[in-house]
Structure formats: C-alpha cells, structure tokens
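> When you get a sec, could you give me coordinates for this:
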Amino acid sequence: MYFNKYPHRSNFSFVETFDPETGVVTAGVRVFATEVDSHEGDIYHVRVSNPDVWPETCGLSELDVPAPCARQRLKANDDFQLSLLGRDAKPLITGEFGVSGDASMFVFELGGDARFYGMGEKYFGKMELSGYRTKFWNTDVWGDFHFAQWGEHPSDPPYFSLPYLVAKIGDEYVGFLLHNSHPTFIETPGSDESRVFVEWQRTSERLILGSEGGEPNLWVIYGPSLAEVTRKLQKLIGTTPVPPAWSLGYHQSRWGYGGHADLMRLDEGFAKHKIPCDGLWLDLDYMDGFRIFQTNEANFPDGVSTTAETLAKHDRHIVPIIDPGVKKESGYRVYDDGHAQRVFCQNAEGGEYVGLVWPGETVFPDFTLPRVSDWWAGYIQEFAESGFGACWIDMNDPSTGPVDPNGMRFADGKLPHEAHHNDYSLGMQRATFDGFRRARPHERPFILSRSGFIGSSRYAAIWTGDNLANRFYLKSSIPTSVNLSISGQPFNGADLGGFGGDVTDELMLDWTKAHFLFPFLRNHANRGTRDKEPFAFPEPVMAVIRRYIRLRYKLFPYLYNLFVQQEEQGDPILRPLFYEFDGVGLDKIDDQFMVGPSILQAPFVEEGVKKRTVTLPGLEPWYDAANGDWIEPGERTAKAGRESTPLYLRAGAIVPMQPGTPVDNTKELRDVNLHLFMPPAWSGESELEYVADDGISYAYTSGARSRLKVRVVSVDGNLAIATDQTQDGFGLIAPTFVIHGDPKSVRLNGSEVVLEKNKVTLAGKPLAVVVVRA
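Got it, this is the predicted structure:
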C-alpha cells in the first residue's frame, strides 16, 4: 500500500457506450451494469456493478436510505455523462466514470470557483481543501510513519477514514460520499504553491473520486447550503444518538494510571480543588500483561466494582482501554476460547493471522462475521458488569505493529485484507456497543474509538489520535475537528495539551481555552511526560484551567441540547463560520469556529502573540463574553489575556446554562438559566426549543423528556418573552432568564416582571446582567 501515490486517469478506460434502457455500459473491453437512483431530499446513488470484477458488498457500514423519488436532478445522458442540475436547471457538475482493473474513478468538471471541505479526519491544518490528493486508509500514525513525518507536519492518511467531500460551487453545495470500504482516494482541483516544487505535482483540473478496489458506490447530495447538505449526509450515514450526559464532561487520562490507588488519588485531587470531572481513564497498565479482558488483580485488590462504587459517590466513571489484539497464548482464557471457536482473522495459509503489538504475538477477532461480533459482545458484557463504566478502543486501525497487515484476511479467510481494513474499527465499535447494551440495557453506552469509518457516528465518539504538545497540533486541531464534524462524525476531539511531549504552562492554557467546548474533552498524557492533571500545574495556571472546565459545565445544557439537535436534525456541534453566515473569505479562516449556532470562538493558538484579528461575521453586533461589550461585525482586534479568551455570542442568542459556577459535576437540566443576549435598543426575534431528560437512560425515546419552547421578541429594547412547555415527560422545566443587555422593559408571558440586577462571569471579568425569574 502506497500512502502517497495515486491512480492516474490516463491509465483508466472510461465509458464509451451506454444503453439507457438497460443501464449497461462498456468501458474498454468490459461490460458493466449501472444504476442512477434518485431519493427524497435530492440524494442520488450511482452504482456500477460487475460480479466478475467486484463482489457485491459495501462493507460493514449501514445507510439509512431515503425513499425513492421521481425527481432527477442527477441524470446520465446517452453517453453516461453524469450531470447534476443546479437551482437554475443548468448543469452544476458534469462527470464521467472509468475503470482500470478493479480500480475505479469518477471525474467531475466543476465551476472554476469551486471550493472544497470535509474529507473526514485530515491533519492538513486548513478548512478549505483545494489542491489536495489524499488517500483513505486507516493507519497507526506513530507506528506507520517516522517521527519526522508526524512530529510537526501533517501525516496522511491518519487513523480515521471517512471518504466524503463537500464542494461549494457558487452559492450551491454538493456532497460526495464514496460508500466503499476498500482504499479510496480524492483529488481536488486547485493550487497550493507551498506543496508544488515541480509542475507535475499539481492536482488535476477536475475533481477525482475513486477506489483502488471494491464496487463503485457514489452518493451525491445536493443542497442550497452547507447546513442542508450536512444534515442530509448525517441522516444518511447515521446521526449520533444522544450520549450519556457524563460523557460530555471533563475527562482525565494518562498512560501510567494503573488501578485503584491512582484513581483514588485523582478522585481526591478533583474534589479537593473543586474541579468538575466525570471520567477517570486507564491505559494499558491496568491489564494483566497486556491481556485484554484480564485485569491485573494487584491493581484492584478489592475488585473493580469496589473502586467503581467509591468513585460513584462523586459520579465518576472508570474508562479503561481495550485493544482488539488478543495475546496468542495457550492457557489464556480469551485466546483459548477464541481459538476453539475460530473467531480470529486468518492468514493466506488458513491459520490464524499473527501480528506483533503490545502482548507480543497477537491475533485479531474477525468482526466481519456476526458470530464473532456476538462472541466479542459477550466478553464486553462481562467486562462492563465487573464495574467499568465505559471503554475506549484503541489500535483498531487495525494496528499490527511491524507485521504487514495485508496478510490479514476476513470472512473466514475468503476476503482480502483491503476489503475490510477501513471498516474493521466500525465492526469493533458495533460489537462493543452491543456488549454494553447487554450489560446495561437501559443505559446509553459511551465508547471512544481511535479509528473509524462511515457510520461510526452511530456507535462511538472519536479522538483524533496520538498528538504532541506543540503548536502544530493545537493549530491543526481546529480545522481537523471541524471538517470531521461536517463529514458526519460530530462527536470528536483531540487530546487536551497533547499526548506526547512535555506541555508548557502557556501552551496548556491556550489549548484549554481553545478546546474547552469541543464535543469531547479529555486530558491525556504519555508515559514519562510531565504530569498534566489541572492541579499538577502552578496555582495561577491551575486556576485558569479550572475556570474553563467549570465554564464547560456551566454551558453543559447548551452542549447537551446541541447533541439532541444532532440526533434529531443532523447538525454538528462544531461548525465553520460559513455554516451559519454568508461572507467572502470565511472558509479561509482556520483558527475560528462556531460551537452550535450561538457561540463563536477565536482562540489564541500562536506562541507569544499579544493580539489577534477576529472576524465577526453577519450584520449584527456580537457580545464579548470577556468584558460584556457589544462589538460591531467585521474584522476586529482581540487582546490576549491570561484569564480571558476571545469568546463571542451572537445578537439575539438564547443560551441555556447551569446556574452559578459549577464546582463539581452535578448536572440538572430542569433548573436552567436561559441567557438572552440582547444588544441595546435591539429589534428582532429569537426562538429556542430547550430539552431536558435524565441524561443517562433511553427513557426519553418513550416519552420521558420535557420540552420548553421560548420565543423572545424585542422592539427597540422592549422585550417580550413567551414560554410554552410542550412536553412534560421529565417534569416541569423551571427557567430563569438572565439578560445580557439593558432592556427598557421586560414582559414574561404577557405580564410585567421584577428585574433583578446581578453579575455573571463567563470568559473574563464579572458581567452585569438583569435576572427575570419565572
């Protein structure tokens, strides 16, 4: 497998003849069947088949395909030239299809002003992705590349493959999803002079999407906006079920935490310093000789359940690591059982495929087989019942150490490795999810995974792999996580402060301020590096880290409701600025992002910078959460402050928050403060549907959820607030309104109210507010 060499269109035979009645095409000397199907929502499926070339499989990922639709915005003409019509009924894109052996490609002509986003998890450090060639093949970056390639430079491909691209053509958007578990590739037109030192390195003038094998299945999604295309994609590949509330808290991890003693020390530290924390994580050290599902009893002298019960007093969960690799050792229960049941992947000779990872010689469950997934889920169930609250699954790229993974075969040895390399992690996620559901049928599982594929959004959060404590990884984390979010994996985040290397005080502060509202927030560190628990830093540094962890918990109702909207509508949590706003050049901004529709972050990511330019989009003023000023839109200058960070809220926003300043991980969704951000003498309208449930069970799916609709109308600063509880399955929601602004008058549900003056601290100094109690 070449990571950085790509099929070239000159080596392909493109369709020469097409029978529209039968769908049969010829390309070179071969004949193929084609289908161009239309589905509701302007979603189209192009499939090319020939069982002698490609087995009829799309891998393990499932799609929620919309109903068929008579509308045909995407058409194939008499020469099988694909044409997608835009809103003016003129071709927005035109394309052709070609084959070379069992490789295939679609080549599209787009308008000259086309721009590109998405591509799943990529470390390119840019939001807009014109002029790139990239491959989708899950790797173990630290194992498969030399340090010089990933230390302070983008390595490609990384751990997670999601072969999706969205193109902006004029003011219309088109999404392209290659539903193929084989290695795929994308080449975007455009120019990046920094990477071109000879002319032939330039990418094609046309968009190329292809695969090195597997049946060609291309999904094309049309939409007038990025938001509409993203929602359609997310519903097609699977929205993220609302996770357990505790998973959205702060998490502490380190390679080196081994068991009960470490967990008690951490529990005491977070309680002593009044720092909210929901998850305490264990790396490899808790295992007995790297044997999965086998805990080192010396690390838990009274059993895992006893430790779990003690941590439960502070509502903390133990989250251990699990790798797919099983130590090849007679007498080890898991291996002996798996060997007897023939659950492991085979090699070309029909024996068990053996890699070299943490346990030494290692074998791997074949998750392409339902009986093997069931076998794995049984061990996960036992593991969960022992006291573990969740798990993180690592090395599931799959990583095989120095052994060539291409020797690993799937489906009882019938399928070559490339058929399921990319979705191996998806199979592990699904089986692990099933195991936790068996152990706790009424509780939402939480699984974190390093690798993934199309559909991982249904089962697991993703962390963006091993990173380093340097500015490259801090800066690149923003476009990486945002592009991953709009590619259909919204529950993601990077290791806070960097996994490898010693983080400096200043870098840790900048990283915390940048990431404190990322969907997943975990502080993780490598063995032998500086201690990174918040209370391991000097008191002034710890105080700032604590401040932003607490602010995350204060904003927990907002984050939780974004996940509710993700499950119901498909909107991501992190968004590029142009997801919410129109404006020239917004897609070139790589160091700002939106958290939901209302919060804009513009963190400091460069070392030693005292000020930075912030772009505030739209036509209305923004509220500066550091000092309470209202700032007109446009390019503005923000000054660096040790305790503050550039954090802005849009005019008219209704943002649910917890009351006061949280000092522990308590979460109460019914007693909520609804913060209204109203500029002076503002005229406008805002609406919010706020949701509350128990945050842990599936009872909300059968009605145990409450909904409150809030509508705010302001006329020259005179506010009228209306509330309507439309669902009460989780009881009464009791809102308190906190107004950032100086309203002339306030009416609540038609009645005048008493206004209380108070102060609230967000991202800087205490801010004057007006409080209205329902």
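
> Only C-alpha atoms from now on, for both contacts and neighbour counts.
Noted.

> if you go through the stretch 1-150 of the chain in chain order, where are the strands?
Listed in chain order, the strands found in the stretch 1-150 of the chain under DSSP state E, counting those that start in this stretch are 13-19, 24-27, 30-39, 43-49, 74-76, 82-85, 91-100, 103-110, 115-118, 133-136.

> taking those together, which one is wrapped up most tightly?
The highest average neighbour count among the strands of the stretch 1-150 of the chain, using mean count of other CA atoms under 10 Å, belongs to strand 115-118 at a mean of 24.

> ok, back up a step: let's have the strands of the stretch 1-150 of the chain in JSON lines, adding distance to residue 675.
What follows is the strands of the stretch 1-150 of the chain, written out as JSON lines (distance: least, CA to CA, whole Å):
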{"stretch": "strand 13-19", "distance to residue 675": "58"}
{"stretch": "strand 24-27", "distance to residue 675": "60"}
{"stretch": "strand 30-39", "distance to residue 675": "41"}
{"stretch": "strand 43-49", "distance to residue 675": "38"}
{"stretch": "strand 74-76", "distance to residue 675": "45"}
{"stretch": "strand 82-85", "distance to residue 675": "43"}
{"stretch": "strand 91-100", "distance to residue 675": "43"}
{"stretch": "strand 103-110", "distance to residue 675": "44"}
{"stretch": "strand 115-118", "distance to residue 675": "32"}
{"stretch": "strand 133-136", "distance to residue 675": "43"}
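
> Tell me, how many residues neighbour residue 112?
Using other CA atoms under 10 Å, residue 112 is surrounded by 12 other residues.

> to compare against the first, here's another:
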Amino acid sequence: MLIKMEPNEYWYGGYVHDGIKQPISKADDYRCDLRFNTSPNQMMPLFLSNKGRIIYQREGYVIHFNHGVIDVPETVIFVDGQKDLRGAYLYAMKQWFPFTGSTLSDALFHQPVYNTWIELTFNQNQQDVLNYAQKLLESGMPAGVLMIDDGWSDYYGKWSFNHGKFNDPKAMIEQLNRLGFEVMLWICPYITPDTVEYRYLRDRQLLVKNHDQSVFITEWWNGHSAVLDLTNVQTISWLEDQLQALMDLGVKGFKFDGGDSLYYRTSNVTAKPVTPDEHSLLWATFAENYSYNELRVTTHAGGMSLMQRLCDKNHAWGDSGVKSLIPNSLLQGITGHPFCSPDMIGGGEYLNFLELESTSLDKELFVRHSEIAALMPAMQFSARPDRFLDGKYFQGILNGVNLRAHWIDTLMAVIKEAKRTGEPVLRYMAYVFPEEPVATITDQFMLGHSLLVAPIYEKGTEQRNVYLPKGTWLHEGETIESEGMSRIMTGIFGAPIVLELKQ
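Alright, predicted model coming up:
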C-alpha cells in the first residue's frame, strides 16, 4: 500500500529510541522494521500524523517513508479523518491500547526517585545503601523511592538478600522507611545456570527450552543465563512467591530489568508458543501487578500501568545523551507510555560514567539533565549530586528539585488525568496547538494543556529560543501576550523555563 503524505504533514511513532529522528517529513527517507523489537526501549507498531491519520497493525511490519510516499503492507490498518495529532492518538488509544485504570503508586512521581547503581554498581551492600540515603538527606535532597540495583542477591534467580552484604535487610528497610524512603529492588527474568534454583526450575519445565528440549541459554549484558518461561502459570507462581517473601520484609516493588526481545529466539520452546516480542510483553504484564514498578523495554505495552524509563544514556550532550531526552520522552507519550522517566540524571551508562568521573565529568551536563527531568513524570538520580557537584552546580540541582516541588500539584493532576484517560503527561506542542506551526518542535513540551516547559539542553548557554503559541502566558510574574512568536528567554540554572497558559 502506498500512502501519499499531505502538505505539511509530519509523522510520529514506532521506536521510542528514534524520537530524536522525528517527526518524519516529506524530506525524509526513513525505514522502520517493526517485526521484531531490536531496540533497548519501548516499541509500538503505530504511527500518527499531525493531520489526524493513523497507521497500525498489531503484528509488526516494515514501513518506509520515502520522500513523501509511505510504503506499508496491504494488511496494515490505515485510518484517516481524525483531524489532528490529538484526535489520531485518542482514536488509536481507544481502539488498540485503552487505559483501564493505572495502579502505579504516586510515590514514583511525587518525589525524586533514587537508584544505587552508579554509586555502588555490583557492590550493593547494607552499609553503603544506608550511607547513600543518609548523605542524600544531609545534602538537602528530599527522601523518595530508593531502588537497590543489581548485586543485592547471591545470583540471578535466587531472589533473597546476600547475607554477607546485607546482614539484616529487614532492619535496613525499616531504617530507610524511617528516613522517608520506600524501597524497590532490581530483578530480571534470568537464572544463573548450575545453581539450586536453576535445577529446581529445569526439573519442573519452568525454563525456556531449545527444540531438542535442552535448556535455552541466552547471552545478555551480564553473561549467559537460563530464562524463565513466562507462558507457564507455574513459573509465574514461583516468581510471585519469591517476590512476596521480599515484600514481607517491607520491599514495595521492583525494577523489572531485562526481558528484551533480543534475548529470546523464534526457535524457543515454551509452554505456550510465543514470539520474542510476545515473551517480552509477558515480563511487562507480570510487572503490571506491582504498583511500584519500572521497566526499560517493552513491545506493544501502550496503555499499561508501567513506569517506563528511557534506556541508559551516555554522559554526553548529543543524540546519545541529553539532546535525546525530550524527543524520546515525547514519543513515549504519543505511543501510549505516559509514565516516563528520562534515565538516571547524569547518564545511566555506568562504564561511560565511571570513565569520566576522575577526569572529565561535565558538571554543567549533569545539571542540565536534572533540569530536563525536573517536570517530567519521574525525576531519577543515581550518582549522588553532592558527591560530584558543588557551588552553583549543586545549587542548580536543588533549583530543579525545588521547582518540581512548586509545581507538584499540577504535575500530579496531569498524572492522575493520564491514569484515567490515557492522554500523554508530556505533550508535543502540536498535540495541544494543532493550528500553530509547531509540528517540528521537539525540544520544549507541554505538561498537560497548561504548562509550557522549555529546558536548556545545550552546553555553555543560559538562554534559549522558546516558541509561544497564541494566548496569554505567565512567566515569573510577567504577563506575555503572544500571537504566536519565538522569544529568547533566560532560565534559572537547573530549572527549566516554565510558562503557564491562562485560559
């Protein structure tokens, strides 16, 4: 099927990781293979245009935008006549990924989230976790959800605290609770081979297998592991029991890492036949049962009650770092993933981060990443700001945290609306102002329909160009009447420029 693009038409969708490359215009040659999620982030087999048109198919397909002509298989659903980007999204969402009510805890959004990964990497231990939390509070940061990352257990599949590293995990959790923190733990769907848990699961047919009935061993970023067969209800029961024992200690929920389509095979043998993408989705479906959750990669998980993080970003200014945060987060929302987190502040790629720590950590970049996240649904720190930053740089972090506190009622109201209606929390300018020439603006966003947020994301500048659609805007006590104009504005270091639209 060939679809001709309309004048001034722009398209958004597919891979969240490609948000930095969108929207797609008549000038572009862009090919996207949605048959198998090869990315480290969310994917939806959906494209929407600012002219109210929709391309969708539950099963993946190849789409080619070729200089104004869209080439798709005859089997895809093509919908026209939905007027604008918002109309297209609302139609698609109600048809194919309706929100049925989110159970996500408000705690994931109300305060910053903290993750111990960058500070402790694989050396997670009770004393250092407590020290991390205590130092955060002493520096002036507020308490929030605290995720203890990979390394807290003996090995993958034995989901209990390593007694050498955590001599009294219940007491630790109680102490963290007294300090104001709620605890989540990192887990994955992988099982370390040649362990008691591996043999138990193998003997009960609860692991993914090869055609010859041997146990399938996948290679992922931490080595070689067996994989839970999530199509088997007995596997689900086993995993639920492991996690319930942790929750009985006071753990609130889990960071569900892994489960990437890339780590399954089409030749896998499971209790019920599934594709790699479908098996990946089962990991997300399991995670949805927990009100405290976080995922990084899903396929066709639009409409689900999941806090979805962008993949690990480099400590860099360009497309692999902070420049991609706003465009990719916006694409998350328009493809049905409104509860987004723009990675760990400063960069979640820990090897990259550690290499720079002793030589060339960019303090300004750290603060600007924080600024971008300040009014996004989740604001997640891992590297402890006070350990790396001082003076105006640490104050910049506090500026962003304080701005979030100032607007928290507005942010939580938009999140509550998103839970009910499925509309994005962060919205493209074209989503809110379809009559304005804003389809290509992806470096500023609307928080709901009333707040325009414009972070500074380029090195060495304190100003940026902000497009103000028609209307009356308030900015730090100033009233601005706009007929649709661009304006150079200066922000407070670490806090994005925020303008409120008066109806």
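
> Would you mind reporting the TM-score between them?
Comparing the two superposed chains by TM-score structural alignment, normalised by the length of the second structure, the resulting TM-score equals 0.87, with 478 aligned residues with a CA RMSD of 2.5 Å.

> Out of the strands of the stretch 1-150 of the first structure, which is closest to residue 240 of the first structure?
Within the strands of the stretch 1-150 of the first structure, the stretch nearest residue 240 of the first structure is strand 115-118; the backing value is 17.7 Å (CA to CA).

> Report the mean deviation for that closest one after fitting onto the second structure.
Superposed on the second structure, strand 115-118 of the first structure shows a mean distance to its aligned partners of 1.5 Å (mean CA distance after the TM-score superposition for the first structure).

> Just checking the distance from that strand to the centre of its chain.
For strand 115-118 of the first structure, the distance from its own C-alpha centre to the chain's C-alpha centre is 17 Å (CA atoms, centre = their mean, to the nearest Å).

> what do you get for stretch 355-366 of the first structure?
Here the centre of mass of C-alpha atoms in stretch 355-366 of the first structure, compared against the chain's by CA atoms, centre = their mean, lies 28 Å away.

> just stretch 552-564 of the first structure next, same as before
Relative to its chain's centre, stretch 552-564 of the first structure lies at 16 Å (CA atoms, centre = their mean).

> what distance separates the start and the end of stretch 720-737 of the first structure?
Criterion CA to CA, to the nearest Å; first-to-last residue distance in stretch 720-737 of the first structure is 12 Å.

> equivalent range in the second structure for it?
Residue correspondence for stretch 720-737 of the first structure in the second structure, counting by TM-score structural alignment: none.

> picking up where we left off before, relative to residue 611 of the first structure, which of the strands of the stretch 1-150 of the first structure is closest?
Within the strands of the stretch 1-150 of the first structure, the stretch nearest residue 611 of the first structure is strand 115-118; the backing value is 28.3 Å (CA to CA).

> elements contacting the closest one?
Identification of packing neighbours for strand 115-118 of the first structure by 3 or more CA pairs under 8 Å, 6 or more residues apart in numbering; DSSP states H and E yields strand 164-169, helix 471-486.

> Which other helices and strands does the last one contact?
Think helix 471-486 of the first structure. Using 3+ CA pairs under 8 Å, 6+ apart as the contact criterion, the elements in contact with helix 471-486 of the first structure are strand 115-118, strand 492-493, strand 574-575.

> Export the ones you listed to a markdown table and append columns for distance to residue 620 of the first structure.
Compiled in a markdown table, those are given as follows (distance: least, CA to CA, whole Å):
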| stretch | distance to residue 620 of the first structure |
| --- | --- |
| strand 115-118 | 27 |
| strand 492-493 | 30 |
| strand 574-575 | 19 |
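
> Tell me which of the helices and strands packed on strand 115-118 of the first structure sits most buried.
Neighbour counts averaged per stretch over those are highest for helix 471-486, at a mean of 26; criterion: mean count of other CA under 10 Å.

> any idea what residue 406 of the first structure aligns with in the second structure?
Across the two structures, residue 406 of the first structure finds its equivalent in residue 265 of the second structure, going by TM-score structural alignment.

> Could I get the contacting residues of the residue lying closest to its match once chain neighbours are set aside?
Among residues not flanking residue 265 of the second structure along the chain, residue 276 sits closest, at 6.0 Å (CA to CA, 6 or more residues apart in numbering). Applying CA atoms under 8 Å, 6 or more residues apart in numbering, we find residue 276 of the second structure in contact with 36, 261-266.

> Just give me the match in the first structure for residue 276 of the second structure.
Using TM-score structural alignment to pair residues, one finds that residue 276 of the second structure aligns to residue 421 in the first structure.

> what does residue 172 of the second structure give?
Applying TM-score structural alignment, one finds that residue 172 of the second structure aligns to residue 307 in the first structure.

> Tell me where the stretch 201-350 of the second structure has helices.
Defined through DSSP state H, counting those that start in this stretch, the helices belonging to the stretch 201-350 of the second structure, from first to last, are 233-247, 276-287, 325-334, 350-357.

> export the ones you listed to JSON lines and tack on distance to residue 137 of the second structure?
What follows is these, written out as JSON lines (distance: least, CA to CA, whole Å):
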{"stretch": "helix 233-247", "distance to residue 137 of the second structure": "25"}
{"stretch": "helix 276-287", "distance to residue 137 of the second structure": "30"}
{"stretch": "helix 325-334", "distance to residue 137 of the second structure": "27"}
{"stretch": "helix 350-357", "distance to residue 137 of the second structure": "22"}
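
> returning to that earlier point: can you say which helix or strand has the match of residue 172 of the second structure in it?
Taking DSSP states H and E as the definition, residue 307 of the first structure sits inside helix 304-312.

> right, and the helix or strand after that helix?
Using DSSP H and E, the helix or strand that follows helix 304-312 of the first structure in sequence is strand 317-322.

> now that next one: which residue numbers in the second structure?
Counterpart in the second structure of strand 317-322 of the first structure, with TM-score structural alignment as the criterion, is residues 182-187.

> what's the matching stretch in contact with?
By CA under 8 Å, 6+ apart, the list of residues contacting stretch 182-187 of the second structure from outside reads 144-150, 156, 159, 173, 176-177, 250-257, 292.

> among the residues you listed, which are in strands?
145-148, 253-256 (DSSP state E).

> Thank you, goodbye.
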